[in-house]
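Visitor: just coords:
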């Protein structure tokens, strides 16, 4: 094709600057190779480099000037030295012999091919549009103050692929992150076939870095890597449980694991939103099973060893004669006449100050029990307030094996229910309980003991981050024992019995895995757990007998004591099922060690061996309270 010359330079050193909107239909002929073809202006435009040598003839210098972005396309194999002095030159062309000098204020970008590149101080090399690969057919060198600009998205990054060597000394990297959920932790941002010559970048800065991630540079023999490190929650003052969950997620990601998509929105959260989400993931709700199980066993042991139960003691019995049971008064204690008369009618015995024969040998009883407790969480540990409810029905049989000695057994069916504050979750359970007990009183002192076993069928429920519902089911067992001794002192107002007791329990929960009902990958697998609870008690019991008619007596009862508990910390070790090896420790609300025990109750004892009783018990402390009650009916014969 023959084209007329539109511009012909004659003499001197000339510059032709093209700006956006420039239209030249003919040839442009330079005077010599000292003439410059310059792409300039302030508006973006494009240029086909295949026109150099065909339409633009004889130019030997090529520059980019002005703040504009010029995109060059096409292909040209000529040796062309380019200087990028200002704005951006986006090379989407093949210019394998074009040597690029990127000077201060200039940016070289694009996904094409260029010759060797030198980036001076203040200059920027930014391969990609913005993502993609630019090929450097030659060497790449960064001078002091030069910038290597890398674009990153969740799946890939921009890259410079250098066929020669790359000299990095003096340059620095800026990584700009696109919005999104980042699964990858390892990006190759520069490759040089000829190696890096032992050089490295002077530093790294980031822009729009996703919350919960940090970036570092890594180096191989021929590559530069951008490595993402999960730092979810690091340095944000998270409470213990939340930080432990974040640590497990961080460790999994940093160890090379790919996070399931459900976890990725966590990295966009901060402050209270992040703390709440991590708390929901922690599985803390399951820690309430321990306290609920211990409370249920405690109530069962207390019910079996009720020292005031009809047929076991109180002022009905004379010590060695043992008519009233093991917890009787000393034989020398005499009843007031009106009470002795009522006693005689109730017991079908002569109205003597003290009965002399053993009347009831057997006693059958049934009772309902229940209670509620609240334990405060710990803000530092990240545990939440725990409310536990327990209840059930028990039945038992006493037998007087000897004067002053009663043995018996009891069976019970019960339930547990617990909830954590803040919507963290909770659980429930059904239980079967069995126990053996014995009390003996050879004189004013007594000794009592009980053993119990509980089988629990428990279920946990919680709602995790993003509304995912999770359930867990497991069978647990409780073993308990209590031993108590005291000395009864008769006073004009009634009996006073200082006592001491020691109680021990063991709660075993097996390992189990939750079911994720919404498929959010947040299900946890819990390691098995053994928890122990030991209690010492020092206090006194009080009793006063009142005749309400000539066929009925009322026993008024009370207790005041101090208890000290040694309870295993309610901690569990869960693992995210979707993140193998991502285990952590979660702590629940810790039981209060020192408590004031108070009780008040009454028993109505009727003629014919029947009795009805009710009692209130309280365990009081600054960070936790338990309130419970029992109601029993008993028949002795």
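Guide: That came through, no problem. None of these values were measured; they are calculated from a predicted model. Numbers count the residues shown, from 1 in each chain.

Visitor: C-alpha only now, for contacts and for neighbours.
Guide: Fine.

Visitor: So what would you say the end-to-end distance of stretch 19-33 is?
Guide: 21 Å (C-alpha to C-alpha, to the nearest Å).

Visitor: Just the buried residues of it, please?
Guide: By neighbour count on 16 or more other C-alpha atoms under 10 Å, the buried set for stretch 19-33 is 19, 20, 27, 28, 29, 30, 31, 32.

Visitor: Restricted to strands, list the residues you listed.
Guide: Among the buried residues of stretch 19-33, the residues falling in strands (DSSP state E) are 27, 28, 29.

Visitor: Does the second one touch residue 5 like I think?
Guide: Yes - in terms of C-alpha atoms under 8 Å, residue 28 counts as a neighbour of residue 5; the distance is 6.1 Å.

Visitor: Neighbours of the closest residue to residue 42 other than its chain neighbours, how many?
Guide: Nearest residue to residue 42 in three dimensions, chain neighbours excluded: residue 68, at 4.2 Å (C-alpha to C-alpha, 6 or more residues apart in numbering). By the measure other C-alpha atoms under 10 Å, the count of residues near residue 68 is 20.

Visitor: And residue 68, how close does it get to residue 539?
Guide: 89 Å.

Visitor: Equivalent analysis for residue 184, please.
Guide: 64 Å.

Visitor: follow-up on the earlier one: possible to save the buried residues of stretch 19-33 as JSON lines with distance to residue 422?
Guide: Below are those laid out as JSON lines (distance: C-alpha to C-alpha, whole Å):
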{"residue": "19", "distance to residue 422": "64"}
{"residue": "20", "distance to residue 422": "62"}
{"residue": "27", "distance to residue 422": "77"}
{"residue": "28", "distance to residue 422": "76"}
{"residue": "29", "distance to residue 422": "79"}
{"residue": "30", "distance to residue 422": "78"}
{"residue": "31", "distance to residue 422": "81"}
{"residue": "32", "distance to residue 422": "80"}
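
Visitor: of all those, which two lie farthest apart?
Guide: 20 and 32 (25.2 Å; C-alpha to C-alpha).

Visitor: How are the helices of the protein distributed by residue range?
Guide: 240-254, 271-281, 288-304, 337-347 (DSSP state H).

Visitor: Out of those helices, which one sits most buried?
Guide: The highest mean neighbour count among those, using mean count of other C-alpha atoms under 10 Å, belongs to helix 288-304: a mean of 24.

Visitor: Now do that one: distance to the chain's middle.
Guide: Computed by C-alpha atoms, centre = their mean, to the nearest Å, the chain-centroid distance of helix 288-304 equals 26 Å.

Visitor: Got another one to weigh against that:
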């Protein structure tokens, strides 16, 4: 079923028991207008009847209720002792040119009888949309009065104006009884001053004090507007108030609470004065407040200003809560004239405030200005009761901005907030999690608290338990004698926000405690300033906010300062391991704890190549002008060990690209060796040219009989006029060059195929000159740097030889041009462990395409000494080669962060050799000759380095040099070959070459032919 009312003062369900008769008081209206001396309008509403006790009121509703209108409650249930019920309604208006006075007095309930028990059990949804329209309004009011009279007065005056409105007061005496509200449906109010549940047990009269409006307007004189809520009479006690809500509660506008539960002894309740009215506690009666129990199993959304999610209040000695319109909680000044900021508490009569105890088991979302998710108060003229509030596990408590907070304890005695959920305000770190009053407040945080805390003037303690998190605002005010005990995790400013937190009181961190420190390498860090003493144990956990902004150097940060002195009881650092950053704690004076941070991307213990990379990064991070490098620096920052850091430097260095150099030097040497081998064959008489070849004369028909010498046997056949020789050769070679652990270079492997062809001429019996062309195709790999490449090149050269008897000099020169392609794979691991995890730079593929050019020359001198059928030739040689690479930029089809630009660079090779050659020849058949030779030499390289000069594409302008696998400084070079002269003008040959050293091994072979004409 559904109940729907329209119009003001039209409640869905109205259940009332009023002792002594009277019911609702009368209505009065008055108007006075004066143009001369003044005008006065007075209106007095009727009062309730004489005293007697009220009966019980019980409402059970399964209806959905909707009301449209002001002061139209979903359910209104009252038990009012002593008569009166709803006080009278009065209006007074007066106007005058010089003086206007207007008085409106609502009717009062008479004194006497007790109220009785009121019970409401609602199972339907209730929605109201008018101002002052509570969803459920339940009262037990002793001593008469009920709802105090409604009074409105207004006055207009040219010179002066006075306007007074008095709500009807409850009669004296009677006690209130218990009030119990249970709501399982959803409650929603859309008007101002409209609570979800308002439950009151008010002893001594008063009930809901009269609503008053006061207006005074003058042209040039003074104006006084006074609104006084109805007061309870003396005597009666409030009783137990129990409010249980299971459905959701939503209130939209200002001054609208989710649940307001009051037990007031001695009169009072809720008072709302006019727009600029004076709020004043009048005639506080004697009486005790009862216990207030709230079972809030409901999620609430409270959006209006000056509102509370769950407001529990137990007042002795008269009182309650009041404020002017738009300022229900009294946290803002009136807008026209200075007024008190409102009233909440005891009016000062004799009596005690009762205890307040409840558990919040559902979320509260209270977002308005000067609003609280939870506000609890126990106050009495004689003494205050204890407040105990528990927030259940997983529950989120969110309070408002301005002077609001998540939780507010007012007065009380020994108060305890136990938080197993989350307490915060809408401003988070910049707001207040909790505010306190003059009671002794203890805040036990077992899970999470966010924001500042201000606990007033009592003996206060904040206990951050071992399982808890406290994200501290800029203020933790516990009073001078207060204590913050951190057994859990405390973080000024929360995560990733540097803040200085001022702690008024003392600080103690246990062995389980953690100070979570945000460190911004800009540089600044979190700090805690304590007015008292500080005992420090446990840990300082360092959270690096922007590791990509880490700049090399040494910095000191004051992280805790205590005016009363610091006592170190075992404080330790806890940080994510980093080979780049080193941390330490220092105590330079009795008041300070200092964090020392040393950052260096090129620490001692790295290889030469790794140091080159680290030094470049130091330069980049010192300047911090390369934002694209931030991602790389962040990942590098958290590499835990020096060995791992070096390995990362190796993979990002581009060292492997230098692998093209040694194959190209070898290709140049192989080409020149092919040319010089023709000179060797010529000068050793091993060529096919008949001018340098001895041939036996064949026997004739006129030969002497056997046994008799032929006189022509020793004659030499006349040489042919053959001066030109053509030759060609093809072969391959491979090499392995080990890296250097000190330099930090990686091993290189390569293989090549080559060919060469040339033409030479003997213009003089002692001089040979020739030229040649050649080509090469090579590949190389540097596995430890995940780099490989391919080379295609060509050669052009000239060679020559000169003999002076047994002494000779031969030489060659060659020019080379190469096309190079490279493939490089690289990555940097991430760091999942920091509070702000750093993602890995996953495996990237970068390619290069560039040209290089080489030039080389050789010179060899020796002495050929015939021995038997062969010869021994000692020799010495010198070779100079230069290889120039084109600058280029790597490319990646998938993009990436780790690409490199390589600078133009020229590499030099300068080996010298000293060796010995043996050669011989034997006849094969009648016309062929087989010739063989072998040579070995000691080879010393003066310029063994092979290097490249890259820069990070993410940080242009910071070049560094890294060394690749170097040539052997000292090696043994061997060459051996055979040549078959199988006709007078044609020969074929095969050769083997090798070079051997500690870290170098190369092998090669060629075959070829030579033709002369």
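Guide: Arrived safely, thanks for sending. Since the model is a prediction, treat every value here as computed from it, not as a measurement.

Visitor: hang on, the earlier thing: who's in contact with the residue nearest to residue 42 of the first structure?
Guide: 40, 41, 42, 43, 44, 45, 87, 88 (C-alpha atoms under 8 Å, 6 or more residues apart in numbering).

Visitor: which one of those has the most neighbours?
Guide: Going by other C-alpha under 10 Å, residue 88 tops the contacts of residue 68 of the first structure with 27 neighbours.

Visitor: isn't residue 63 of the first structure right up against residue 18?
Guide: No - the pair residue 63 of the first structure / residue 18 is not scored as a contact, 10.5 Å apart, by C-alpha under 8 Å.

Visitor: between the two, who's got more neighbours?
Guide: residue 63 (21 against 18).

Visitor: any idea how far the aligned partner of residue 516 of the first structure in the second structure is from residue 667 of the second structure?
Guide: Using TM-score structural alignment, the partner of residue 516 of the first structure in the second structure is residue 892. Residue 892 of the second structure sits 29 Å away from residue 667 of the second structure, going by C-alpha to C-alpha.

Visitor: Stretch 988-995 of the second structure vs the first structure, average offset?
Guide: Once the two models are superposed, stretch 988-995 of the second structure sits on average 1.0 Å from its counterpart in the first structure (mean C-alpha distance after the TM-score superposition for the first structure).

Visitor: now that stretch: which residue numbers in the first structure?
Guide: Using TM-score structural alignment, stretch 988-995 of the second structure pairs with 612-619 in the first structure.

Visitor: Residues touching the matching stretch, excluding its own?
Guide: 595-605, 625-634.

Visitor: got it, and stretch 776-796 of the second structure?
Guide: Counting by C-alpha under 8 Å, 6+ apart, 650-651, 654-657, 659-660, 663, 667-668, 671, 746-755, 771-775, 814-826 sit against stretch 776-796 of the second structure.

Visitor: Span of it from start to end?
Guide: OK, stretch 776-796 of the second structure end separation, C-alpha to C-alpha: 12 Å.

Visitor: What are the buried residues along it?
Guide: 776-782, 785-796.

Visitor: doesn't residue 524 make contact with residue 517 of the second structure?
Guide: No - using C-alpha under 8 Å, residue 517 of the second structure is not in contact with residue 524, being 10.7 Å away.

Visitor: Mind checking which of those two has more residues around it?
Guide: Between residue 517 of the second structure and residue 524, counting by other C-alpha under 10 Å, residue 517 is the more crowded of the two (27 against 16).

Visitor: How about the contacts made by the closest residue to that one other than its chain neighbours?
Guide: Once flanking residues are discounted, residue 517 of the second structure sits nearest to residue 542: 5.0 Å by C-alpha to C-alpha, 6+ apart. Applying C-alpha under 8 Å, 6+ apart to residue 542 of the second structure gives the contacts 516, 517, 518, 519, 573, 574, 575, 576.

Visitor: Residue in the first structure paired with residue 860 of the second structure?
Guide: So, by TM-score structural alignment, residue 860 of the second structure is matched to residue 484.

Visitor: oh, I was asking about residue 922 of the second structure
Guide: By TM-score structural alignment, residue 922 of the second structure lines up with residue 546.

Visitor: Distance of that match relative to residue 604 of the first structure?
Guide: 10 Å.

Visitor: Can you name the residues that contact whichever residue in the second structure pairs up with residue 289 of the first structure?
Guide: When the second structure is aligned by TM-score structural alignment, the residue opposite residue 289 of the first structure is residue 660. When contacts are counted by C-alpha under 8 Å, 6+ apart, residue 660 of the second structure is found next to 780, 789, 790, 791, 820.

Visitor: if we go to 10 Å?
Guide: 748, 750, 778-782, 788-791, 818, 820-822, 852, 885, 946, 964 (C-alpha atoms under 10 Å, 6 or more residues apart in numbering).

Visitor: Next one: the spatially closest residue to residue 519 of the first structure that is not a sequence neighbour from residue 233 of the first structure, what distance?
Guide: For residue 519 of the first structure, ignoring the flanking residues on the chain, the nearest one in space by C-alpha to C-alpha, 6+ apart is residue 468 at 7.6 Å. Going from residue 468 of the first structure to residue 233 of the first structure by C-alpha to C-alpha gives 21 Å.

Visitor: Between the two, which is the more surrounded one?
Guide: Taking neighbours as other C-alpha under 10 Å, residue 468 of the first structure and residue 233 compare with residue 233 leading, 27 against 19.

Visitor: Pretty sure the more buried one sits against residue 277.
Guide: No - contact criterion C-alpha atoms under 10 Å: residue 233 of the first structure and residue 277 do not qualify, at 11.3 Å.

Visitor: quick one: common contacting residues for those two?
Guide: 242, 245, 266, 269, 270.

Visitor: Identify the residue of the first structure aligned to residue 671 of the second structure.
Guide: With TM-score structural alignment as the criterion, residue 671 of the second structure matches residue 300.

Visitor: residues in contact with that match?
Guide: Residue 300 of the first structure neighbours (C-alpha under 10 Å, 6+ apart): 369-370, 391-394, 410-412, 414, 433-435, 450-454, 480.
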